[in-house]
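In: sequence plus the predicted model coming up.
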Amino acid sequence: MTRLLVLLCALVLLTSCAAPDPGPDPRPGERWRPAQGTAWQWQLDGRVDLGVDVPVYDIDGFENDAATVRRLHRAGRKVICYINAGAWESFRPDHRAFPAAVLGRSNGWPGERWLDIRRIDVLRPHMAERFDLCRAKGFDAVEPDLMDGYLNDTGFPLTARHQLTYNRMLAELAHERGMSVGLKNDLPQVPQLVDEFDFAVNEECFQYGECAALKPFIDAGKAVLHVEYAVPPAEFCPRTRALGFSSMAKRLDLGVWRRPC
């Protein structure tokens, strides 16, 4: 055997033995956006059921690892990263990073308190770290939750202008990382934000007679991912299908169960 052949064999052996972890799935230059009317699964509670026959999953960014995202990708799914952007959560690993001055009243969920979104200087670095976590795990998009604090009793004098500034900052963080981003609820500001968000995520617009407020997303060719909790599908599906929404019934715990339109 020649010396060159020996060196080539040794190189092949070293490469195969020391192969690095493949890391997050590679993505094309243009960020992915969900298509209008696409079926989806939204599961934030319990171990993710990977067998739901839908092209889009929306799952918790902290509770799920990169391997779960890769498995979903290998099965042909796109994956949205759920994070809470409007409230502090005592059970998250980064909870000590938030100073007491930005923590407001309880939002009604155990261990959660509204954030003072006026403090962009404090919150932007923490939200950037959360978006970095989503990107590092290979997620395709982000669903920041609680983007309408100004409509709630947060303990802070929040205004619509504060919310617009904060929500636009979140969209910028996602786009800088090559991910698309959904506008969660905040229906009064859809006209101002539709151009900066890639899709919408909505809870119970049918129950509260608000679905027409999401029409700007449909008119812009963008998806509306929609759920109802209390209304039977037979009541809301004809209306939301006609609007072009991606609708389903879910239970409030957002476990595996779903009943799509």
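Out: Good, I have the coordinates. Numbering: from 1, shown residues only.

In: use CA for all of it now, contacts and neighbours both
Out: Noted.

In: which stretches in the stretch 1-150 of the chain count as strands?
Out: Using DSSP state E, counting those that start in this stretch, the strands of the stretch 1-150 of the chain run over 40-43, 56-60, 78-84, 87-89, 103-106, 112-115, 141-145.

In: can you report how many residues lie near Ala67?
Out: Residues near Ala67, counting by other Cα atoms under 10 Å, number 13.

In: how much space between the closest residue to it other than its chain neighbours and Trp88?
Out: Nearest residue to Ala67, sequence neighbours excluded (Cα to Cα, 6 or more residues apart in numbering): Lys137, at 7.9 Å. When distance is defined by Cα to Cα, to the nearest Å, Lys137 is 22 Å away from Trp88.

In: this is the comparison structure:
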Amino acid sequence: MRDQVATRVTGRPVALPVTVLMLLVVLAGCTSAPESAPDGRPAAGRWQPEPGTDWQWQLSGRLDTTVDAPVYDIDGFEHDAAQVAGLHRKGRKVICYLSTGAWEEFRPDADDFPAAVLGKSNGWAGERWLDIRRTDVLQPLMEARIAMCAKKGFDAVEPDNMDGYRNRTGFPLTAADQLRYNRLIAGVAHRHGLSVGLKNDLPQIPQLVGDFDFAVNEQCAQYEECAQLSPFVKAGKAVFHVEYELPLARFCDGSRRLGLSSLLKKYELGVWRRQCPAAGN
């Protein structure tokens, strides 16, 4: 979500018992995944999308598996293991979209979030910012969500609402709070064998590029911020980028120069997409 921009869908997975949630946390602490190298380059053993990799981002409507793109980013609650496996049979890698920084009343685990961690609305009906300082509460809940993605066979996670410190959340969140929480989420994903993308949060890219395997960005061209994503590209990590309001002619040349994987999408993030044409076309 870019500040107040996002798409909302509903899901009905089975909620995990509290005992299972805590067991997941204990087991996660007993294993570790290789971290990125000091220069931010990807660690071995996880899927690593390279700069310029084409992608499809669909968070609403019936999933269309015929789009000719090697990477799909889809809602983790809404899609089951069979759909992920179907995409894999077509040679696709699949990213699991989750909200990790905001509460959504329509998710099946919504009642597991205590009122004390729910802040102000993030601008979408039924959604509220989370107090990311309360990692004692949020880590087991996010562990269960990310474990769900791994069990369904996803290759990666796209955690959304990861820049609450830049918004009016109802909590006195600091940049340090956000760094701690974002690294926590990245670590959980890696322990479950999943790659993880940094969503927006441009100011903290220099500190976080080594913790994340790719980036997902909305509207960096419209706000003249795309150059801030260069550390990911320099580290050999894809930047999956969308614009909603600019025509292709306004951002594709710049995207090619920077090595971004850019699309024009509509705000509802349905099937519709437009790719940047190849250079010279």
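Out: On my side now, so go ahead. These numbers were taken from a predicted model, which means no experiment stands behind them.

In: Gly61 of the first structure versus the residue nearest to Ala67 of the first structure, what's the distance?
Out: In terms of Cα to Cα, Lys137 of the first structure sits 8 Å off from Gly61 of the first structure.

In: what about the two, which has more around it?
Out: For Lys137 of the first structure versus Gly61, neighbours defined as other Cα under 10 Å are more numerous around Gly61 (25 against 22).

In: aligned to Arg130 of the first structure, what sits in the second structure?
Out: Arg130 of the first structure maps onto Arg145 in the second structure, with residues paired by TM-score structural alignment.

In: number of residues surrounding that match?
Out: If we define neighbours as other Cα under 10 Å, then Arg145 of the second structure has 23 of them.

In: also Val196 of the second structure?
Out: Val196 of the second structure: 28 surrounding residues under other Cα under 10 Å.

In: map it onto the first structure.
Out: Using TM-score structural alignment as the criterion, Val196 of the second structure maps onto Val181 of the first structure.

In: roughly how far apart are that match and Arg161 of the first structure?
Out: Distance check for Val181 of the first structure against Arg161 of the first structure: by Cα to Cα, it reads 20 Å.

In: for Gln207 of the first structure, same thing?
Out: Here Gln207 of the first structure is placed at a distance of 27 Å from Arg161 of the first structure (Cα to Cα).

In: ditto for Ile120 of the first structure
Out: 13 Å.

In: which of these two has more residues huddled nearby?
Out: Counted by other Cα under 10 Å, Ile120 of the first structure and Arg161 do not tie: Ile120 has more neighbours, with 15 against 12.

In: can you tell me what the more buried one aligns to in the second structure?
Out: Using TM-score structural alignment, the equivalent of Ile120 of the first structure in the second structure is Thr135.

In: also Pro157 of the first structure?
Out: Aligned counterpart of Pro157 of the first structure in the second structure: Pro172 (TM-score structural alignment).

In: sec struct for that match, please.
Out: Secondary structure, DSSP: H, G, I helix; E, B strand; the rest coil: Pro172 of the second structure is coil.

In: contact partners for the residue nearest to it when sequence neighbours are not counted?
Out: Distances taken as Cα to Cα, 6+ apart place Tyr165 nearest to Pro172 of the second structure, at 7.8 Å, with adjacent residues excluded. Residues near Tyr165 of the second structure by Cα atoms under 8 Å, 6 or more residues apart in numbering: 172-175, 177-178.

In: distance-wise, check Tyr165 of the second structure relative to Phe171 of the second structure.
Out: Tyr165 of the second structure is 9 Å from Phe171 of the second structure, where distance means Cα to Cα.

In: Glu78 of the second structure too?
Out: Counting by Cα to Cα, the gap from Glu78 of the second structure to Phe171 of the second structure is 30 Å.

In: and if you look at Arg256 of the second structure?
Out: According to Cα to Cα, Arg256 of the second structure and Phe171 of the second structure sit 39 Å apart.

In: please apply the same query to Leu141 of the second structure.
Out: Counting by Cα to Cα - Leu141 of the second structure and Phe171 of the second structure are separated by 19 Å.

In: ok, those two, which is more surrounded?
Out: Leu141 (23 against 18).

In: measure the equivalent of Asp213 of the second structure over in the first structure to Pro191 of the first structure for me?
Out: Aligning on TM-score structural alignment places Asp213 of the second structure opposite Asp198 in the first structure. As for Asp198 of the first structure, its distance to Pro191 of the first structure is 13 Å (criterion: Cα to Cα).

In: okay, those two: which has more neighbours?
Out: Asp198 (26 against 13).

In: look up how far Leu243 of the first structure lies from that one.
Out: 17 Å.

In: Pro144 of the first structure now?
Out: 24 Å.

In: swap in Leu225 of the first structure?
Out: Note on Leu225 of the first structure: its distance to Leu243 of the first structure, by Cα to Cα, is 12 Å.

In: equivalent analysis for Leu50 of the first structure, please.
Out: Taken as Cα to Cα, the span from Leu50 of the first structure to Leu243 of the first structure is 29 Å.

In: residue in the second structure paired with Cys81 of the first structure?
Out: In the second structure, Cys81 of the first structure lands on Cys96 (TM-score structural alignment).

In: again with Val227 of the first structure
Out: So Val227 of the first structure corresponds to Val242, using TM-score structural alignment.

In: and Asp145 of the first structure, by the same measure?
Out: Looks like Asp145 of the first structure aligns to Asp160 there (TM-score structural alignment).

In: go ahead and confirm that match touches Asp201.
Out: No: counting by Cα atoms under 8 Å, Asp160 of the second structure sits too far from Asp201 to count as a contact (10.2 Å).

In: helix, strand or coil for Met248 of the first structure?
Out: strand.

In: now check the second structure for the residue matching it.
Out: Met248 of the first structure maps onto Leu263 in the second structure, by TM-score structural alignment.

In: same question for Asp94 of the first structure.
Out: Checking TM-score structural alignment: Asp94 of the first structure goes with Asp109.
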